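> requesting a structural model of the entry that follows:
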Amino acid sequence: MPETPNRPPEPARSANGTALVRMARGLRPGRLGRRGGAATPADAFDRRLLAPMMLGSVLNPVNSSIISVSLVPIGAAFGAPPSGTAWLISALYLATAIGQPVVGRLIDLFGPRRLFLIGTALTGVAGVIGMLAPNLGTLIAARVILGFGTCAGYPASMYLIRSEARRTGHQSPAGVLTALAVTNQTIAVIGPSLGGVLIAVGGWRATLAVNIPLAVAGILLGLLRLPRTAPPRPDGGRRAAVAGLDLPGMGLFAAMLVSLLLFLMHPHAAAWYLPVITVAAGAAFTWRELRAERAFIDLRVLGGNRPLLLTYARALLAYVVSYALLYGFTQWAEEGRGLSASQAGLVQLPLFATAILVSTTTGRRPEIRGKLIVGATGQLAAGALMLALAPRSPILLLLAVTFLFGIPQGLNSLALQNAVYHQADAERMGSSAGLLRTFGYLGAIVASAANGAVFPHRADTPGLHHLTLFLLGVSALFLVLTLADRSLGRIGAEAAEEGKQAEPVSR
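Here you go, the predicted structure:
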């Protein structure tokens, strides 16, 4: 959508005057949202977009949280150790890490609607394949398809938030960003418990089948509510958009990540060639992107945007901790502590319930640096408590660990999301948001590799303690990067000033 400059408040208009203003802003006459039959004001966020935005953005988190209680039953069904079922995690996040910036760039070029619909349909296909999978290999393939299918929801949501901010003139839609983060936290609350119930009722295959109704709902919402218009292109045609795709850059980026993951999952001397391929592909990718006219990831822009690069680095570190806990701690609760899948899911409830409470309470506050400092401190405190866990630890101690981890879970994800919103180039909001999740999923891949390394045969207590020491080191590095980044304080001050000047997102 064309950028709309900020305007001072305007007097009330007649119906004809409102229609003229709406058309002047590049909106079609039927574009305004409706609530109870009344049209949403032209300068208010279109609430019809919220449902598809939220559903699309949670497709990946719901599959992440449900699989955490499914790994042990799946391993038992196929005779696979934790190092084998770890591929179910890595396959999803490898596909997503590659797909997020690719799909984000496509959204920047073509608009969110068609990419959202294609991705949601792939999610349903993955659900069918996973439900019928005869072996672990097929199930891993379903998770790859699922990873690509869930790529569109989050960058599409961030693109829509930015385009609505332009249209309405409200540059800090804190309420919408908070709603998006809280929705993800809420679905994470439901995920482990829902997974335990589904396993109890229909076995682990039911945890894959849940994607089918979610995909149907997403397709219907996308068809009914997402705008049809694509962003403007130089010649107004599809040829310019297709020419804007940096296919060699995308291929080199994928080669770099695939070779890196293969080495991280099984690091040994015989696989020496994988780091070589990673370095070579990374060097070729850098060379290509610095010279490409329309780069897939514009390294020249990123190189000049140090605050955004630091945000991506913090995202990687934060998600290493989050996902290592989600999968490593849950597997230990089932195998090392002896809980059932449903009980292990219930133990996770304090984590996500606390995260929702923290996100809801602090979401509208513009400070970013303070949230990240408290989040890093919370990770260190929770990690220290994990060192006290033993095979006969009381349930209250497990609940205390998940409660403490809920504080950084609620602070870090929202603060990182808001940081990207303020730091990224507006014209590349889709790909920048995709990159945020790419770095988060790289963190998930590192966490999966760490889990496979410390739990080679079963999730026992010594392995959990080794994992905890690793997480404490990552959390300390996260804290150092946050304390050293003074630019975060400026973002908070600017956001607070914008919040004073802007009207509410919706009326």
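
> going forward, measure contacts and count neighbours with C-alpha atoms only.
Will do.

> which stretches in the protein count as strands?
34-35, 38-39 (DSSP state E).

> what's the closest of these to L92?
strand 34-35 (37.1 Å; CA to CA).

> can you show me the helices along the stretch 351-500 of the chain?
Assigned by DSSP state H, counting those that start in this stretch, the helices in the stretch 351-500 of the chain fall at 369-386, 395-423, 429-454, 461-484, 487-501.

> most tightly surrounded among these?
Most buried of these, by mean neighbour count (mean count of other CA atoms under 10 Å): helix 429-454, with a mean of 26.

> what helices or strands is it leaning on?
Judged by 3 or more CA pairs under 8 Å, 6 or more residues apart in numbering; DSSP states H and E, helix 429-454 is in contact with helix 82-110, helix 153-168, helix 247-265, helix 306-323, helix 395-423, helix 461-484.

> gap between the last one and the chain center?
The gap between the average C-alpha position of helix 461-484 and the chain average comes to 21 Å, counting by CA atoms, centre = their mean, to the nearest Å.

> what's in contact with it?
For helix 461-484, the external contacting residues (CA atoms under 8 Å, 6 or more residues apart in numbering) are 310, 314, 317-318, 320-321, 324, 328-329, 332, 336, 369, 372-373, 376-377, 379-380, 383-384, 386-387, 389-391, 450-451, 454-455.

> do the same with stretch 196-203
Outside stretch 196-203, the residues that reach it (CA under 8 Å, 6+ apart) are V69, S70, W204, R205, A206, T207, A341, S342, Q343, A344, G345.

> compare with the first, here's sequence two:
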Amino acid sequence: MILGSVLNPVNSSIISVSLVPIGAAFGAAPARTAWLISALYLATAIGQPVVGRLVDLYGPRRLYLVGTALTGVAGLAGVLAPGLGVLIAARVLLGLGTCAGYPASMHLIRSEARRTGHDSPAGVLTALSVANQTIAVIGPTLGGLLIGVGGWRATLAVNIPLSLACLVLGRRRLPRTPVPRAADGVRLTTRVDLAGMLLFATMLVSLLLFLMHPQTSHWYLPVTTAAAATALTLRELRAAHPFIDLRVLAGNRPLIATYARALLSYVVSYAFLYGVTQWMQQGRGLTPSQAGLAQLPLFATAILVSTATGRRNAIRGKLLVGGVGQVAACALLLTLGAGSPVWLLLAVSLVFGIPQGLTGLALQNSVYHQADPQRLGTSAGLLRTFGYLGAIVAAAAGAACYPHRADTAGLHELAWFMLGCAVLFLALTLADRALRLTGAVKDAV
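Reported below is the predicted structural model:
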């Protein structure tokens, strides 16, 4: 479960130190290499809730095996990519392939709790969160080391052995489940809302394409987004088995607030991961390996914080401390410059590790407690979707602040944007009274 769920975050973060050498290899500016980030998240933002719904209907094993096999194919395509266009296509395929691991894991955890009659497995949820949050921090360090050994293509090749390991373990260990049937004995194929999925994909693609390049000449993109959103709402409210049950979701305000916090939190996290890492190389003059190593304090701090607080149900407290930590860390970025000492870079990375270790864990546990158990796969997928929306916003912000190169002036512009998102996250957490009860009462499963 853990190995499959980390395929996406490791590919999300490992690319951060590869952007500069890839740009040099293909003669591409940061605004073009930003598509390597956006392409993966565009595919995954759409794919996560779709695959999550299929997991809810057909069980986790089938989707897990298909997804991890596709990840290996995407890794091979990236290794052999002759140009930036093919590499972007490989990242799209990679985004689709890594969709299944996380919703499959959340589904398995909930179904096992229901089967045994035990309370919510805080230890397992903590292990899953720690793995997912910290692997995102290991990514830049691992990427820097791989680039030093085998060049940037080695950061794509790592998916091949990971995919093989997932396939072997998945076939041996994941429980087989029969294709479920409705009460009348009919297969649940009719419960796959293909029209709703297509409208959802259309809405997200047009929205994200506009966010990546917000220009007045692209007016048709927000119009398409609004039209698709309207059609999706009408469709889902009338469908017997909707892809996204808007009636239930609209009545679950705590879950909607959790998704909003996820969006803001991941904007900050990924803006640091991509934007600051690029600045370390072009604005500060570090090598890719050095830039990856400079984030080690973030990795170590995140692991310690997640491990120390994982079994505690204080979701609101974790979100509040994480919010304050994000505000402080973003403010510290404004002090950085081309001549900043290495110890200051390490200190900023360490401060960022505190919210990194708290917010991801708290958001995941919030969804586990707030979502409809019958749609946990879909709800977990939507949590990832909002995280990927945040990542795409972060990538777009980085491209806007670094039109030609990642200099210090661009870093400070990006830091102000991150600070605004961090303040909004903290304000939303303070105003959410429902958080006082989330996780406080043990689930009856």
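
> care to give me the TM-score?
TM-score for the superposed chains, counting by TM-score structural alignment, normalised by the length of structure 2: 0.98, backed by 445 aligned residues with a CA RMSD of 1.3 Å.

> what about the aligned partner of F116 of structure 1 in structure 2, neighbour count?
Aligned by TM-score structural alignment, F116 of structure 1 pairs with Y64 of structure 2. For Y64 of structure 2, the neighbour count with other CA atoms under 10 Å is 29.

> likewise the one 5 residues further on?
Summarising burial for A69 of structure 2: neighbours were counted as other CA under 10 Å, giving 20.

> before we move on, what about W272 of structure 1?
Counted by other CA under 10 Å, the residues lying close to W272 of structure 1 total 11.

> so what corresponds to it in structure 2?
The equivalent of W272 of structure 1 in structure 2 is W219 (alignment by TM-score structural alignment).

> quick one: its match from H213 of structure 2, how far?
As judged by CA to CA, to the nearest Å, W219 of structure 2 and H213 of structure 2 stand 11 Å apart.

> just to revisit the earlier point, residues in contact with the match of F116 of structure 1?
Per CA under 8 Å, 6+ apart, neighbours of Y64 of structure 2: G4, A100, G101, A104, G170.

> OK, contacts around the fourth one?
Translated: A104 of structure 2. A104 of structure 2 is in contact with M1, G52, V55, G59, P60, R61, L63, Y64, G377, counting by CA under 8 Å, 6+ apart.

> next one: the closest residue to the fifth one other than its chain neighbours from S5 of structure 2, what distance?
Yep, that's P60 of structure 2 we're talking about. Nearest in space to P60 of structure 2, with sequence neighbours left out and distances taken as CA to CA, 6 or more residues apart in numbering, is A104 at 4.7 Å. From A104 of structure 2 across to S5 of structure 2, the span is 8 Å (CA to CA).

> aligned to N451 of structure 1, what sits in structure 2?
Using TM-score structural alignment, the partner of N451 of structure 1 in structure 2 is G398.

> likewise A181 of structure 1?
With TM-score structural alignment as the criterion, A181 of structure 1 pairs with S129.

> so what's the closest residue to that match other than its chain neighbours up against?
In space, and not counting its chain neighbours, S129 of structure 2 is closest to L361: 5.3 Å by CA to CA, 6+ apart. Residues in contact with L361 of structure 2 (CA under 8 Å, 6+ apart) are T126, S129, V130, Q133, S306, G310.

> between these, which sits nearest Q356 of structure 2?
Distance ranking of the contacts of L361 of structure 2 against Q356 of structure 2, using CA to CA, places Q133 first at 6.9 Å.

> which residue lies nearest the spatial centre of structure 1?
Central residue of structure 1 (CA atoms, centre = their mean): R437, 4.5 Å from the mean position.

> from what I see, that residue and I98 are in contact.
No: in this structure R437 of structure 1 lies outside contact range of I98 using CA atoms under 8 Å: 10.0 Å.

> that older thread, was I right to think the match of A181 of structure 1 contacts Q364?
Yes: taking contacts as CA under 8 Å, S129 of structure 2 lies within contact range of Q364: 7.2 Å.

> residue in structure 2 matching T207 of structure 1?
Per TM-score structural alignment, the equivalent position to T207 of structure 1 in structure 2 is T155.

> relative to A415 of structure 2, how far out is the match of N451 of structure 1?
10 Å.

> before we move on, what about A201 of structure 2?
Noted for A201 of structure 2: a distance of 31 Å to A415 of structure 2, by CA to CA.

> again with V267 of structure 2
11 Å.

> before we move on, what about D56 of structure 2?
Separation of D56 of structure 2 from A415 of structure 2 (CA to CA): 40 Å.

> same check, this time on A300 of structure 2
A300 of structure 2 sits at a distance of 23 Å from A415 of structure 2 (criterion: CA to CA).
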